[in-house]
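In: Okay, structure incoming, though there's no sequence with it:
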């Protein structure tokens, strides 16, 4: 295995190196360079690869091992949080405020993090994917105020989560739980959460060996998906619905 990541060719349709060539330190660094064109990004996600870099760096492409995932039937909300949602007037919508969600994810302050990896170029690239029907957001509203959200990329029946935020306590929890609820209802079993952190684990995220993850997404990405806006599919969905007990189903 090389001690340096691969340099990507200029052709956005060129294949990525096999993920098995990703570095152990830093975990998952596979390639450098290229661009953030829709062709390159969709090709990356189909193969379990995502971009993640800081301002001033070249584009870095990652495929960590293990991968962090959610089973869409098993996102956990505490009993106390669910009880509070019974009285909630929050509503959940999809693809009505994509740019606002990605901007909020970029600007929200996070413990232990200085600056943001969601650069202006990244925001522009994912807005383009959204316009093409491949990137989606779930938004949590208190009246007309955006209080939480999540965005990511859908390929086939696989959703690759990118980032989420809360402007009010619990906003991101409602966003990921509502996303999982709808995806599960559509027959989508997994959400990619990329890299583990305590917040994701508290919501039910688990580790999956990269080889197993790649096997799962290879089949899911080839399955018929739901391209185009999801706004009508989700509608104005009451967050209070999340107070209902979650089904006890397993994932892959």
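Out: Everything's here; your move. As the structure is a computational prediction, the values presented were derived from the model and not from experiment.

In: C-alpha only now, for contacts and for neighbours.
Out: Noted.

In: can you point me to the longest helix in the chain?
Out: Counting residues, the longest helix found in the chain (DSSP state H) is helix 171-185.

In: Can you name every helix or strand that that helix contacts?
Out: Helices and strands touching helix 171-185, by 3 or more Cα pairs under 8 Å, 6 or more residues apart in numbering; DSSP states H and E, are strand 135-142, strand 145-155, strand 158-166.

In: Strands of this protein, residue ranges please.
Out: Assigned by DSSP state E, the chain shows strands spanning 6-7, 29-32, 50-51, 60-62, 67-71, 91-94, 135-142, 145-155, 158-166, 190-194, 206-208, 237-238.

In: Just name the most buried of the ones you listed.
Out: strand 135-142 (a mean of 27; mean count of other Cα atoms under 10 Å).

In: Grab the nearest non-local neighbour of the most centrally placed residue in the chain.
Out: The chain has residue 161 as the residue nearest its centroid, 0.5 Å off, counting by Cα atoms, centre = their mean. Among residues not flanking residue 161 along the chain, residue 152 sits closest, at 4.3 Å (Cα to Cα, 6 or more residues apart in numbering).

In: here's the one I want to compare it with:
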């Protein structure tokens, strides 16, 4: 009989257990803090925080992992037209906090509330100040209509969240992100968990072991 999973509780020590000890849902550890140092340690080891206001800090490393190779991004016929029409304009790191706020307030189908809590916002703003977090912004004329943000590890981009206030704006941001990263030689975009939307853009599930090899 397989022994039950024993959850790892973090202390003030800057450490995480091996990702292989995560449970079947990908939950690895509980507790700790959201300091820049701990977040950098987490992302560089294939771990990310995901929790809501009512729960303690939860750390995850799912198996399989949702990943996109930047050169494999899928661009539909309708999106090719959007790209040709120059309807949108892209910027990078011009209004990180606004992107974060939009991502936290957008309503998600099937989700009650947001996982981007006030403490998470402070943490990612601190990551941005230290140069680890990056935002891509989509503008229609002079209005911010979409965007995304994530953690940039230099060879892997860990996508955290995206938003769209008008049709195709977040898809535009994601495609431009993939094209930018491909041009810079990045290995992958970490999309974390499966969604049909990400699958439609070319992301695929891969074994956690393979993702960890990419990460290292």
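Out: Happy to help now that I have it. What you see is a predicted model, and the numbers here were worked out from it, not measured in a lab.

In: what TM-score do we get after superposing?
Out: Once superposed, the chains reach a TM-score of 0.96 (TM-score structural alignment, normalised by the length of the second structure), with 214 aligned residues with a Cα RMSD of 1.0 Å.

In: before we move on, the earlier item: make CSV out of the strands of the first structure and add distance to residue 119 of the first structure.
Out: As requested, the strands of the first structure are arranged in CSV below (distance: least, Cα to Cα, whole Å):
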stretch, distance to residue 119 of the first structure
strand 6-7, 21
strand 29-32, 16
strand 50-51, 11
strand 60-62, 13
strand 67-71, 23
strand 91-94, 23
strand 135-142, 17
strand 145-155, 15
strand 158-166, 13
strand 190-194, 18
strand 206-208, 27
strand 237-238, 31
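
In: Which one of those strands lies nearest to residue 121 of the first structure?
Out: Comparing those by their distance to residue 121 of the first structure (Cα to Cα), the top pick is strand 50-51, with 11.5 Å.

In: which strands and helices sit next to that closest one?
Out: When contacts are defined as 3+ Cα pairs under 8 Å, 6+ apart, strand 50-51 of the first structure packs onto strand 60-62.

In: Where does the strand it packs on end up in the second structure?
Out: Alignment of strand 60-62 of the first structure against the second structure: residues 58-60, by TM-score structural alignment.

In: Could you do stretch 108-120 of the first structure as well?
Out: Here stretch 108-120 of the first structure aligns to the second structure at residues 106-118, judged by TM-score structural alignment.

In: Pull the contacting residues for residue 105 of the second structure.
Out: For residue 105 of the second structure, the contacting residues are residue 114, by Cα atoms under 8 Å, 6 or more residues apart in numbering.

In: Kindly report the same for residue 178 of the second structure.
Out: 70, 71, 73, 189.

In: tally of neighbours for the closest residue to residue 220 of the first structure other than its chain neighbours?
Out: Among residues not flanking residue 220 of the first structure along the chain, residue 157 sits closest, at 5.1 Å (Cα to Cα, 6+ apart). Residue 157 of the first structure has 21 neighbouring residues, counting by other Cα atoms under 10 Å.

In: Against residue 17 of the first structure, how distant is residue 157 of the first structure?
Out: Separation of residue 157 of the first structure from residue 17 of the first structure (Cα to Cα, to the nearest Å): 24 Å.

In: ok, back up a step: mean deviation of the match of strand 60-62 of the first structure from the first structure?
Out: Taking mean Cα distance after the TM-score superposition for the first structure, the mean distance separating stretch 58-60 of the second structure from the aligned residues in the first structure is 0.1 Å.

In: from the middle of its chain, how far away would that stretch be?
Out: Stretch 58-60 of the second structure sits 14 Å away from the centroid of its parent chain (Cα atoms, centre = their mean, to the nearest Å).

In: Next: stretch 110-119 of the first structure.
Out: Centroid separation between stretch 110-119 of the first structure and its chain, computed with Cα atoms, centre = their mean, is 16 Å.
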